[in-house]
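Enquirer: Structural data only, the sequence is not supplied:
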């Protein structure tokens, strides 16, 4: 299947790799242990995704708490239907530092794979179990914007206002994902 969702060659859109599954990739400055910390350390993860203390072992539960208004300054215009804070109970399903982290995401799963490439690190995010097209749009835009925020944070740059980027990307994914 592997259908890229790209309208521009320079964009880093999600790829649909199987039904209910998207994959996104980003190349980040290493070393791999530094990027691993952005995935597992609460203080770093909250700068680009969500807060939540993790125990470093498969089978442990934790709560992710999103405060997307705090990811960028300014945050942009939060769309209707979103609260200032949302939480999700998750369980770590794989914990293999510094190469693979996977955890439950509702009835699905998200996996992060890190692969050193010289002085860079290829981050691959695979989200499985996306229930329908509406959620595919939200998940695609969400991961895309969160990863763009990570690239900026890990690279010492300034990310675009989170909600403005998410809204733009949701509209772009709506045009790219088949109805």
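Expert: Alright, I've got the coordinates. Small disclaimer: the values here were computed from a predicted structure and weren't measured.
Enquirer: going forward, measure contacts between C-alpha atoms and count neighbours the same way
Expert: Noted.
Enquirer: Can you get me the start-to-end distance on stretch 15-28?
Expert: Counting by CA to CA, to the nearest Å, you get 19 Å between the two ends of stretch 15-28.
Enquirer: Tell me the buried residues in that stretch?
Expert: 15-17, 20-26, 28 (16 or more other CA atoms under 10 Å).
Enquirer: sec struct for residue 95, please.
Expert: strand (DSSP: H, G, I helix; E, B strand; the rest coil).
Enquirer: Same question for residue 84.
Expert: coil.
Enquirer: what's the spacing between it and residue 136?
Expert: With CA to CA as the criterion, residue 84 and residue 136 are 21 Å apart.
Enquirer: quick one, which of the two is more surrounded?
Expert: Using other CA atoms under 10 Å as the criterion, residue 84 and residue 136 rank with residue 136 on top: 23 against 10.
Enquirer: Surely the more buried one and residue 129 touch.
Expert: No - look at residue 136 against residue 129 with CA atoms under 8 Å: they stay out of range, at 9.8 Å.
Enquirer: quick one: common contacting residues for these two?
Expert: Common contact partners of residue 136 and residue 129 (CA atoms under 8 Å, 6 or more residues apart in numbering): residue 20.
Enquirer: quick one: contacts for the residue lying closest to residue 95 once chain neighbours are set aside?
Expert: Closest residue to residue 95 apart from its sequence neighbours, by CA to CA, 6 or more residues apart in numbering: residue 101 at 4.8 Å. By CA under 8 Å, 6+ apart, the contact list for residue 101 reads 92-95, 111-113.
Enquirer: and if you look at residue 89?
Expert: 61-64, 105-106.
Enquirer: Going through these, which ones are buried?
Expert: Buried among the contacts of residue 89 by 16+ other CA under 10 Å: 61-62, 64, 105.
Enquirer: ok, back up a step: what about the residue nearest to residue 95, which helix or strand?
Expert: Per DSSP states H and E: residue 101 is located in strand 100-105.
Enquirer: before we go on, here's another structure to hold up against the first:
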């Protein structure tokens, strides 16, 4: 299912995804909070050996790109909401990323992920990128090979719906 894009009250834009995983909430929480698990699915341009992602209320975050992506520069953030294993919210430069988890039966979890950003034109590329990343998350949770999926297919879908 594609993400949805809506304006926020403060003039920004919220890209929202809802996914259901056939895994317990605790397992999904670990996948979105532990660096060794983020490597398998999260933003693929990051250098996870230099990333600073120590979570807790008010924690400072540092997003370091791999050498071949140095031109993007280091990103900085801060944890704004932290309620394990239900809610994680943090900033990454001017963006806000919010992860909400809730149990869905005994062995499943429902996730709502929202990315808030300034420029509506970014919605297509962010939508395709997060869509591909969440597909990778599902594969990682399922124990399937997590090769980086092609983002071109969701890119075309997001261009049609958000462009």
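Expert: Right, received. Where do you want to start? Keep in mind that this is a model prediction, so the values were computed, not measured.
Enquirer: Redo the contacts of residue 89 of the first structure as JSON lines? Include distance to residue 160 of the first structure.
Expert: Shown next, in JSON lines, are these (distance: CA to CA, whole Å):
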{"residue": "61", "distance to residue 160 of the first structure": "32"}
{"residue": "62", "distance to residue 160 of the first structure": "29"}
{"residue": "63", "distance to residue 160 of the first structure": "26"}
{"residue": "64", "distance to residue 160 of the first structure": "22"}
{"residue": "105", "distance to residue 160 of the first structure": "26"}
{"residue": "106", "distance to residue 160 of the first structure": "28"}
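Enquirer: just those residues now: which is nearest residue 45 of the first structure?
Expert: Nearest to residue 45 of the first structure among these, counting by CA to CA, is residue 64 at 9.9 Å.
Enquirer: Am I right that the closest one falls within a strand?
Expert: Yes - assigned with three-state DSSP, residue 64 of the first structure falls within a strand.
Enquirer: Counterpart of it over in the second structure?
Expert: Alignment note (TM-score structural alignment): residue 64 of the first structure maps to residue 63 of the second structure.
Enquirer: Its match - nearest residue in space that isn't next to it in sequence?
Expert: Nearest one to residue 63 of the second structure, counting by CA to CA, 6+ apart, is residue 75 at 4.7 Å.
Enquirer: Aligned to that neighbour, what sits in the first structure?
Expert: By TM-score structural alignment, residue 75 of the second structure lines up with residue 88.
Enquirer: Which of the helices or strands spans its match?
Expert: Here residue 88 of the first structure is assigned to strand 86-96, by DSSP H and E.
Enquirer: how big is the angle separating that strand from strand 100-105?
Expert: Here strand 86-96 of the first structure points in a direction 150 degrees away from that of strand 100-105 (axes from the mean of the first three to the mean of the last three CA atoms, to 10 degrees).
Enquirer: Helices of the first structure, residue ranges please.
Expert: Listed in chain order, the helices of the first structure (DSSP state H) span 32-40, 42-45, 133-154, 162-176.
Enquirer: Dump those helices to TSV, plus distance to residue 52 of the first structure.
Expert: Output for those, formatted as TSV (distance: least, CA to CA, whole Å):
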stretch	distance to residue 52 of the first structure
helix 32-40	9
helix 42-45	6
helix 133-154	16
helix 162-176	19
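Enquirer: Residue 124 of the first structure is nearest to which of those helices?
Expert: When the helices of the first structure are compared for distance to residue 124 of the first structure using CA to CA, the nearest one is helix 133-154, at 10.2 Å.
Enquirer: Quick one: list the elements packing against that closest one.
Expert: The contact analysis (3 or more CA pairs under 8 Å, 6 or more residues apart in numbering; DSSP states H and E) places helix 133-154 of the first structure against strand 21-29, helix 162-176.
Enquirer: report the angle between the axes of it and helix 162-176?
Expert: Using the same axes, to 10 degrees, helix 133-154 of the first structure lies at 130 degrees relative to helix 162-176.
Enquirer: which residues touch helix 133-154 of the first structure?
Expert: Contacts for helix 133-154 of the first structure (CA under 8 Å, 6+ apart): 12-14, 20, 22, 24, 26, 28-29, 35, 47-49, 71, 130, 157-160, 162, 165-167, 169-170, 173-174, 177, 179.
Enquirer: Return the members of those classed as buried.
Expert: Buried among the contacts of helix 133-154 of the first structure by 16+ other CA under 10 Å: 12-14, 20, 22, 24, 26, 28-29, 35, 47-49, 71, 130, 159-160, 162, 165-167, 169-170, 173-174, 177.
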